[in-house]
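Q: pasting the structure only:
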């Protein structure tokens, strides 16, 4: 109420002063110093224009004598998203509406093609309202309960906690966009939760031996024999790789960073990152990083096929992929700025396969071909 009184009194005073000034101008009387220089004043009749100049802010109040309503400042329009009045892209509309006639396989192929042809709409910081859901669909990741993630957090420090703390403060340290959005505490929590998850998968529960009395009781009961379920081939291979993996290796912090940056919650980032390191590239998190070294050998072989002259030039200088491409292979080019372009690259990799990161690294070398060939060092 006090604020309303102040606004009202200000408008009344403005209107009153305007009426006084208008009356004086109508009479044509003004006061000016005397030309004699004795400091006295005298009334002099001046010719004034018929209309008096005024500001646009109180023009309506002066003419009509009504109060001017105070308008709230307008909020800036959203650059991305699906609010009212915002035109959706073809990719976003397809993602929201789903495949036509429930054809999931054909719809997934169309979704991948739209990622390749029209790219995800994002602002200058690389933020998109639907990118994280696109990643979850392309990687076929089921929903994760928040309580499950919180249970891992509440277990405290994992056996790899000290290694995690030695790397988190260096994660994309020179990227202002990442530092502004993702805190070191969230990185520590997510990596620690993944470490606990990998630790639990390595520890196999011991089967409890069956007592002789229980065996006799089960033999007396006429029950059909249980047929053991055949494990899936992919599941057994993945479980064996996870069993041989470490719970944390250097470089997982950078590989985790884009997930946290693009996600709308830590639970989404946890689901994506854990699935990615255990299903898509389990060789990357093994103690010896076998998957990374195999990728580096693939970079050399692909470059020899596509650009033999450039491959021979780098080989003559003693430059193999293990020396210059190790971070790019390990982090799927997340170490190469700018971060918004990394997110667009990952859209493509998740749509058509993370193994294409090797081809993308070779493409980077081809774009720098002339510069590399002309460099004396």
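A: That came through fine. Just so we're clear, the structure is a prediction, and the values are computed from it rather than from any experiment.
Q: CA only for contacts and neighbour counts going forward, please
A: Will do.
Q: Outside of stretch 238-246 itself, list whatever touches it.
A: 198, 201, 202, 278, 279, 282, 283, 285, 286, 287 (Cα atoms under 8 Å, 6 or more residues apart in numbering).
Q: Scan these and report the most crowded one.
A: Among those, the one with the most neighbours (other Cα atoms under 10 Å) is residue 285, at 25 neighbours.
Q: Can I get the contacts of stretch 238-246 in CSV including distance to residue 244 and secondary structure?
A: Listed next are those as CSV, based on distance: Cα to Cα, whole Å; DSSP: H, G, I helix; E, B strand; the rest coil:
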residue, distance to residue 244, secondary structure
198, 10, helix
201, 10, helix
202, 8, helix
278, 11, helix
279, 14, helix
282, 9, helix
283, 9, helix
285, 9, helix
286, 7, strand
287, 8, coil
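Q: and the two most separated of those?
A: For the contacts of stretch 238-246, the farthest-apart pair by Cα to Cα is 279 and 287; their separation is 16.5 Å.
Q: what's the distance between stretch 18-33 and the middle of its chain?
A: Remark: stretch 18-33 is offset 64 Å from the chain centroid, using Cα atoms, centre = their mean, to the nearest Å.
Q: correction: stretch 252-270
A: Averaging C-alpha positions (Cα atoms, centre = their mean) puts stretch 252-270 8 Å from its chain's average.
Q: Also stretch 325-334?
A: Between the centre of stretch 325-334 and the centre of its chain there are 18 Å (Cα atoms, centre = their mean).
Q: any residues touching it, and which ones?
A: 251-252, 254-255, 258, 284, 292, 295-296, 335-336, 342, 354, 357-358, 361.
Q: okay, pairing it with this:
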């Protein structure tokens, strides 16, 4: 028996061409690379010039596919075993390629059944639908809304929302909308606010938007300044309309008489103006502002995570009017209450650290104002901010106060060893949302009920 040929030395040693075909053209290195490439990508042997490649026929490490029982070959015995079935994607070689006047026949396989479409990620691999995504898609089971919301919260706490390295998730924005119970906002409503042009605070908005997360490349790559201006301007118009309702027409004398009879007392001059409009409130603090500095940073993560400006508008407007209206009032009284609560909670959780900071004159008003106002959005990286917000929106934005205390606790050793902690606290270390959330949950058990009640109400 002849010795086993070497795969590398025998690749160019093909069968000699027939006389009718004439001498074969010399094989180029490029063509040899094509043969080797095809050999490595297929799991069956293929023949050239009617002969199998030695590296395949003699077991070069590529597993051969079994020949179907009903396959027919041109030879007998061992020649049939060496003659494999052609891959259905293989084309017939032209005469110029093979060096023979006889073209290799194209053998086709019956068409395969079309597979159902599967969900794939950006890499093209199959992705199993997560429980969070399934719950958001299917909605509450049997109308049990409260139970479903509780299940959503537990999923957020126990499992991180699936996202890519940039923090982008296909269903995070819908999670936020569901947790806040925000109904869909018509696109025309948002466009109508945008088309009204410049709001009364347009100049203030333009003075802030260009520096919003200016050092964050992820935000700059995804969110334009123009979209940030449009959204803030639209929210400003919405707040302006709420605080300054359109004047109603003066009621007729008959309607006025009926109204007086209904309340059993005539209206006084102080209760109704000469134009028949309700009296304007003199307390501008209670009335609120339509834009304050810092709203641009608070708005940024909504725009980054949303799939459209309309979704970001619905979330941001709800947040500043329902969840934290005290943060955007003219005097920002909610933010100042939050700062005082940072000091109180730090005294409860870590009295030694609090005492050291107070001895250095370091109250929270000197270092924690941006973190309170923006829900830690001022501290990079942005993907960690989004992860932290998943937790805050699930269990309440008031927990941001304890998240700030958790960041101080993680800096404890460096602060206690520093003679000037104000330098350390000018900028907090990069966020690590998992560790901050874990500490925050442990701190909740230490907070007395009355202080926790103040946490819940401080931003209202």
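A: Nice, I can see it. It should be emphasised that the depicted structure is a prediction, and the values quoted were computed from it without experimental measurement.
Q: related to what we said a few turns ago, ok, the contacts of stretch 325-334 of structure 1 vs residue 146 of structure 1, which is closest?
A: Nearest member of those to residue 146 of structure 1, counting by Cα to Cα, is residue 258, at 20.3 Å.
Q: In contact with the equivalent of the closest one over in structure 2: list those residues for me.
A: By TM-score structural alignment, residue 258 of structure 1 lines up with residue 301 in structure 2. Counting by Cα under 8 Å, 6+ apart, residue 301 of structure 2 touches 377, 382, 385, 386.
Q: Find the residue closest to the counterpart of residue 189 of structure 1 in structure 2 in space, skipping its chain neighbours.
A: Aligned by TM-score structural alignment, residue 189 of structure 1 pairs with residue 230 of structure 2. Excluding the flanking residues, the one nearest residue 230 of structure 2 by Cα to Cα, 6 or more residues apart in numbering is residue 194, at 6.2 Å.
Q: distance of that neighbour from residue 234 of structure 2?
A: Noted for residue 194 of structure 2: a distance of 6 Å to residue 234 of structure 2, by Cα to Cα, to the nearest Å.
Q: Neighbour count: these two, which is higher?
A: A count of neighbours by other Cα under 10 Å puts residue 234 above the other of residue 194 of structure 2 and residue 234, at 25 against 19.
Q: which element is the more buried one on?
A: helix 225-243 (DSSP states H and E).
Q: What are the buried residues along that helix?
A: For helix 225-243 of structure 2, burial by neighbour count (16 or more other Cα atoms under 10 Å) applies to 228-240.
Q: Check those against residue 457 of structure 2 and report the nearest one.
A: Among the buried residues of helix 225-243 of structure 2, residue 239 lies closest to residue 457 of structure 2 (Cα to Cα), at 21.4 Å.
Q: need the contact list for the counterpart of that closest one in structure 1.
A: Alignment note (TM-score structural alignment): residue 239 of structure 2 maps to residue 198 of structure 1. Residues in contact with residue 198 of structure 1 (Cα under 8 Å, 6+ apart) are 242, 246, 247.
Q: Kindly recompute the last result at 7 Å.
A: By Cα atoms under 7 Å, 6 or more residues apart in numbering, the contact set of residue 198 of structure 1 is residue 247.
Q: and the gap between it and residue 185 of structure 1?
A: Distance of residue 198 of structure 1 to residue 185 of structure 1, computed by Cα to Cα: 20 Å.
Q: related to what we said a few turns ago, farthest-separated two in the contacts of stretch 325-334 of structure 1?
A: 258 and 296 (21.9 Å).
Q: tell me which element the residue mapped onto residue 220 of structure 2 from structure 1 is part of?
A: Counting by TM-score structural alignment, residue 220 of structure 2 lines up with residue 179 in structure 1. Taking DSSP H and E as the definition, one finds residue 179 of structure 1 inside helix 176-181.
Q: mean distance, that helix to its aligned residues in structure 2?
A: Helix 176-181 of structure 1: mean distance to aligned residues in structure 2 after superposition is 0.4 Å, counting by mean Cα distance after the TM-score superposition for structure 1.
Q: buried sites along that helix?
A: Those would be residue 178, for helix 176-181 of structure 1 by 16+ other Cα under 10 Å.
Q: what residues does that helix touch?
A: Helix 176-181 of structure 1 is contacted by residues 125, 261 when judged by Cα under 7 Å, 6+ apart.
Q: What is the helix or strand where residue 152 of structure 2 lies packed up against?
A: Using DSSP H and E, residue 152 of structure 2 falls within helix 145-158. With contacts defined as 3 or more Cα pairs under 7 Å, 6 or more residues apart in numbering; DSSP states H and E, the packing partners of helix 145-158 of structure 2 are helix 382-395.
Q: matching residues in structure 1 for the helix it packs on?
A: Using TM-score structural alignment, helix 382-395 of structure 2 corresponds to residues 339-352 of structure 1.
Q: Mean per-residue distance, that stretch versus structure 2.
A: Aligned to structure 2 and superposed, stretch 339-352 of structure 1 gives a mean residue distance of 0.5 Å (mean Cα distance after the TM-score superposition for structure 1).
Q: Could you give the separation of that stretch from the chain centroid?
A: Offset of stretch 339-352 of structure 1 from its chain centre (Cα atoms, centre = their mean): 11 Å.
Q: Just the buried residues of that stretch, please?
A: Quick answer for stretch 339-352 of structure 1 (16+ other Cα under 10 Å): 339-340, 342-352.
Q: Point to the residue nearest the middle of structure 1.
A: The centroid of structure 1 falls nearest to residue 262 when counting by Cα atoms, centre = their mean (1.7 Å).
Q: correct me, but that one touches residue 132?
A: Yes: between residue 262 of structure 1 and residue 132 a contact is recorded at 6.2 Å, counting by Cα atoms under 7 Å.
Q: Just give me the match in structure 1 for residue 410 of structure 2.
A: Under the alignment (TM-score structural alignment), residue 410 of structure 2 pairs with residue 367 in structure 1.
Q: Give the burial count for its match, as a bare number.
A: Residue 367 of structure 1: 10 neighbours (other Cα under 10 Å).
Q: if I look at it, how far off is residue 361 of structure 1?
A: Counting by Cα to Cα, the separation of residue 367 of structure 1 from residue 361 of structure 1 is 10 Å.
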